[in-house]
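In: what shape does this take:
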Amino acid sequence: MSRLLSHLGLGLPILAAPMSGGPSTPALVTAAARAGGLGFLAAGYKTPQALAEQIRTVRAESVPFGVNVFVPNPVPVSDEDYRAYVRAIRAEATRFGLQLPEGEPVEDDDPWKDKIDLLVTSPVPLVSFTFGLPGRSVVADLRKAGTTVVQTVTSIDEARGAAEIGVDAVIVQARAAGGHSATFTPAHLPPPTPLPELIAQVRHAVPLPVIAAGGLADPSGVSDALGAGAEAAMVGTVLLRTDESGASAPHKAALADPAFDTTVVTRAFTGRPARGLRNYFIDRYDPIAPAGYPALHHLTSPLRKAATASGDTRLIHLWAGTGHRQARTEPAARTLRRLVGGL
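Out: This next block holds a predicted model:
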């Protein structure tokens, strides 16, 4: 057992990834911990009040857990490009009687300061950051409060930056990951380096424990990642169909639907690159979607919610990694234990 895993109280080298937008429920986080691993609440897109309530719920279960936070790393979009995209997708919104916003793009920071204040004043065992570096003072404040701090990285340069601000470990994310890429440079995705190779590169570059993520969905993939030097594996997509997942019913069904056989990286839904099941919306709008986060996320959010409520998978962001076919309908603990059962 590594020092990092022992410190966090893990019996198994497996973590349930944070999945914003609903999948990472308190029940899923608790199930991961009770299976011997650890789960993350996803702070992204939640109000500070909703995050605080979920923290209280998991804390009451007396299990180790983490919270993931999106670091503000805006990708500004011009008014001209934004309004052109509004016009392009308006017909889809009309199907549901929606009126797309006519005003300025929403360029918020997902209540960053309030969420950091919450995590400093009401500490949790582990905090991870995604999309960028939080700053040395934020890391220092969290560590002073007794929190282990980890940074998601997609390259050697990002790992070096994380080491410089004093984090305790890095999560190394490969391109095969479902949902948003954690890259600090969303306009320029890192190369599709295989996860074991990327782990080895990062371990050579920085003296920090490594957690592996991205496309891990079967025991052999987890074994390869650990064999490359990762201390634990983080999985997300493979948990989306589990009993405790908060993913929508259409999303869960699409993961097993033979009609959805390909994942692609797109910015059509949020203006930031994310991997999901290829569908009509991606095919139609990815070629014309501008880079623009979080503006495009806020623009398309009402449409995606309406499509989800009606079961229209043509228009939903069906986030999924390359191993999505391994996702099963079963208790999350069974999934996690199967992934590490042969170690």
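In: contacts, neighbours, all on C-alpha from now
Out: Will do.
In: what sits against the residue nearest to P13 when sequence neighbours are not counted?
Out: The shortest distance from P13 to any non-neighbouring residue, by C-alpha to C-alpha, 6 or more residues apart in numbering, is to A232 (4.3 Å). A232 makes contacts with L5, P13, I14, L15, V210, I211, A212, L226, as judged by C-alpha atoms under 8 Å, 6 or more residues apart in numbering.
In: 7 Å instead?
Out: Neighbour list for A232: P13, I14, I211, A212, L226 [criterion: C-alpha atoms under 7 Å, 6 or more residues apart in numbering].
In: so which of the residues you listed comes closest to L98?
Out: L98 lies nearest to A212 out of those, by C-alpha to C-alpha, at 40.6 Å.
In: helix or strand: which one has that closest one?
Out: Assessed by DSSP states H and E, A212 sits inside strand 210-213.
In: who are the packing partners of that strand?
Out: Applying 3 or more C-alpha pairs under 7 Å, 6 or more residues apart in numbering; DSSP states H and E, we find strand 210-213 packed against strand 169-173, strand 232-235.
In: could I get the buried residue list for the helix or strand that it is followed by?
Out: Using DSSP H and E, the helix or strand that follows strand 210-213 towards the C-terminus is helix 219-227. Using 16 or more other C-alpha atoms under 10 Å as the test for burial, helix 219-227 gives P219, G221, V222, S223, A225, L226.
In: where along this protein do the helices fall?
Out: With DSSP state H as the definition, the chain shows helices at residue ranges 3-8, 26-34, 48-59, 79-94, 112-121, 136-144, 156-164, 195-205, 219-227, 249-256, 280-285, 295-310, 332-340.
In: here is the second sequence; please produce its structure so I can put it next to the first one:
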Amino acid sequence: MLARVEEFCTRYGLRVPVLEAPMAGACPPELAVAVAEAGGMGANGVVLDRPAAIADWVARFRAASAGPLQLNIWVPDEPVDAPARVAAAEGFLRRFGTPGEAAGPGPVFAEQCEAMLAAEPTAVSTIMGLLDPDYVGRLHERGIAWFATATTLDEALAAQEAGADAVVAQGMEAGGHRGTFDPDAAERTTVGLIALVPRLADHLRVPVIAAGGIADGRGVAAALALGASAVQIGTAFLRTPEAAVAPGWAASLADLPPEGTVPTRAYSGRLGRAVATPYVTAWQEPDAPAPAPYPQHRALVGRWRRGTTEGLDAANHWAGQSAALARAEPAGEVVARIWAQARELLA
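Out: The predicted model follows:
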């Protein structure tokens, strides 16, 4: 087991088999630097970033660390034209105030891919699907690995066949968006990490990175014992000073029980696990409409946040089921503490 972990760490320049989860909007360079300097892999989720922002973020990271780095992108869904759902969601949002100005078009996926290629991170990772084979080849030509997120064995095997160098096994405990390739299958795909990791490890040739509900050394030791070569951790970093998330979001994580998180489409239209805030639970009321599809729903929530609101969360309160284990301490200390606990257990 430890030989498997050591092989992964050696290949990707790690001293500790801990990867920062690429949480879009909650991955400032300071957090990635702290994780990388502690021996792990820093990360940034760039789904909302234009090429110039991607380049600037990487430059800031590299000015402070020579450690390994992961950049993550969503593979776009097929567009969904659902004007009735959009109108219903817009009407429901009016209970939370009045909207502001609509934002312009978002970043272009192809341009983001070129920016990631130019940045030459240690790895490009994906969620929600697979990369084009030509682009995978271009990554490999530059020595950039591809980590593909999967929530089932079928997705993982498809990623391996498409050239993924490692598969991120995302259990249903994970905070943030659920990475199912089919957006409509997200509610039905609820495999826990303790079942998913050995299922993938027993059938894949490439390494498995465990993600979902891991926030202390016990979770790390369990994931590695089950067959993972490394772990990916997100929620455990959200209360660190380097993450600098909205105070209300950070406060909502303190001693949050697992049942205090719920799967929801209330923030973006794509299913994700979040704190059960009054805003989130409002969308579960019997008279609530279905949220609009992604990305239309995300755009609507953004408009309301730019307007005058009451009761709408100022930030998306994403949280995994182990949020209560997150501590308000420096990120480097989180990495060191978690790995020390795991090594003691594995010994």
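In: quantify their similarity with the TM-score.
Out: These two chains, once laid on top of each other, score a TM-score of 0.90 by TM-score structural alignment, normalised by the length of the first structure; 333 aligned residues with a C-alpha RMSD of 2.3 Å.
In: mind checking what F8 of the second structure lines up with in the first structure?
Out: F8 of the second structure maps onto L4 in the first structure, with residues paired by TM-score structural alignment.
In: and for its match, the neighbour number?
Out: Per other C-alpha atoms under 10 Å, the neighbour tally for L4 of the first structure reads 16.
In: leaving out chain neighbours, which residue sits closest to it?
Out: Leaving aside its sequence neighbours, L4 of the first structure sits nearest to P209 (C-alpha to C-alpha, 6+ apart; 7.3 Å).
In: wait, isn't that neighbour in contact with A169?
Out: Yes. Counting by C-alpha atoms under 7 Å, A169 is a contact partner of P209 of the first structure at 4.9 Å.
In: picking that back up, so which of the helices of the first structure is nearest V264 of the first structure?
Out: Among the helices of the first structure, helix 280-285 comes nearest to V264 of the first structure, with 8.7 Å by C-alpha to C-alpha.
In: for that closest one, packing partners?
Out: If you count contacts as 3+ C-alpha pairs under 7 Å, 6+ apart, helix 280-285 of the first structure packs onto no helix or strand.
In: the second structure: matching residues for that helix?
Out: Taking TM-score structural alignment, helix 280-285 of the first structure hits residues 278-283 over in the second structure.
In: okay, buried residues for the matching stretch please.
Out: Quick answer for stretch 278-283 of the second structure (16+ other C-alpha under 10 Å): Y279, V280, W283.
In: could you do stretch 193-208 of the first structure as well?
Out: Neighbour-count burial for stretch 193-208 of the first structure [16+ other C-alpha under 10 Å]: L195, P196, L198, I199, A200, Q201, V202, R203, V206, L208.
In: export those residues to CSV and tack on distance to V58 of the first structure?
Out: Converted to CSV, those look like this (distance: C-alpha to C-alpha, whole Å):
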residue, distance to V58 of the first structure
L195, 31
P196, 32
L198, 33
I199, 31
A200, 34
Q201, 35
V202, 32
R203, 32
V206, 33
L208, 28
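In: what comes up buried for stretch 295-304 of the first structure?
Out: Buried residues in stretch 295-304 of the first structure, counted by 16+ other C-alpha under 10 Å: A295, L296, H297, H298, L299, T300, P302, L303, R304.
In: do the same with stretch 252-269 of the second structure
Out: Those would be 252-253, 256, 258, 260-269, for stretch 252-269 of the second structure by 16+ other C-alpha under 10 Å.
In: show me these that map onto strands.
Out: Members of those lying in strands (criterion: DSSP state E): T261, V262, P263, T264.
In: need the counterpart of the first one in the first structure.
Out: Pointing back at T261 of the second structure there. Taking TM-score structural alignment, T261 of the second structure has T263 as its aligned residue in the first structure.
In: what's the closest non-adjacent residue to that match?
Out: Nearest residue to T263 of the first structure, sequence neighbours excluded (C-alpha to C-alpha, 6+ apart): L277, at 4.3 Å.
In: relative to Q151 of the first structure, which of the buried residues of stretch 193-208 of the first structure is nearest.
Out: Nearest member of those to Q151 of the first structure, counting by C-alpha to C-alpha, is L208, at 10.6 Å.
In: the closest one: what's it in contact with?
Out: L208 of the first structure neighbours (C-alpha under 7 Å, 6+ apart): D168, A169, V170.
In: who wins on neighbours among those?
Out: Most neighbours among the contacts of L208 of the first structure, by other C-alpha under 10 Å: V170, with 28 neighbours.
In: what does that one align to in the second structure?
Out: Counting by TM-score structural alignment, V170 of the first structure lines up with V167 in the second structure.
In: thinking again about what came up before, dump the helices and strands packed on strand 210-213 of the first structure into a markdown table; add distance to P26 of the first structure as well.
Out: Listed next are those as a markdown table, based on distance: least, C-alpha to C-alpha, whole Å:
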| stretch | distance to P26 of the first structure |
| --- | --- |
| strand 169-173 | 21 |
| strand 232-235 | 16 |
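In: out of the ones you listed, flag the one nearest E61 of the first structure.
Out: Judged by C-alpha to C-alpha, the one of those that comes nearest to E61 of the first structure is strand 232-235, at 21.5 Å.
In: against the second structure, what's the mean shift for the closest one, could you check?
Out: Strand 232-235 of the first structure: mean distance to aligned residues in the second structure after superposition is 0.7 Å, counting by mean C-alpha distance after the TM-score superposition for the first structure.
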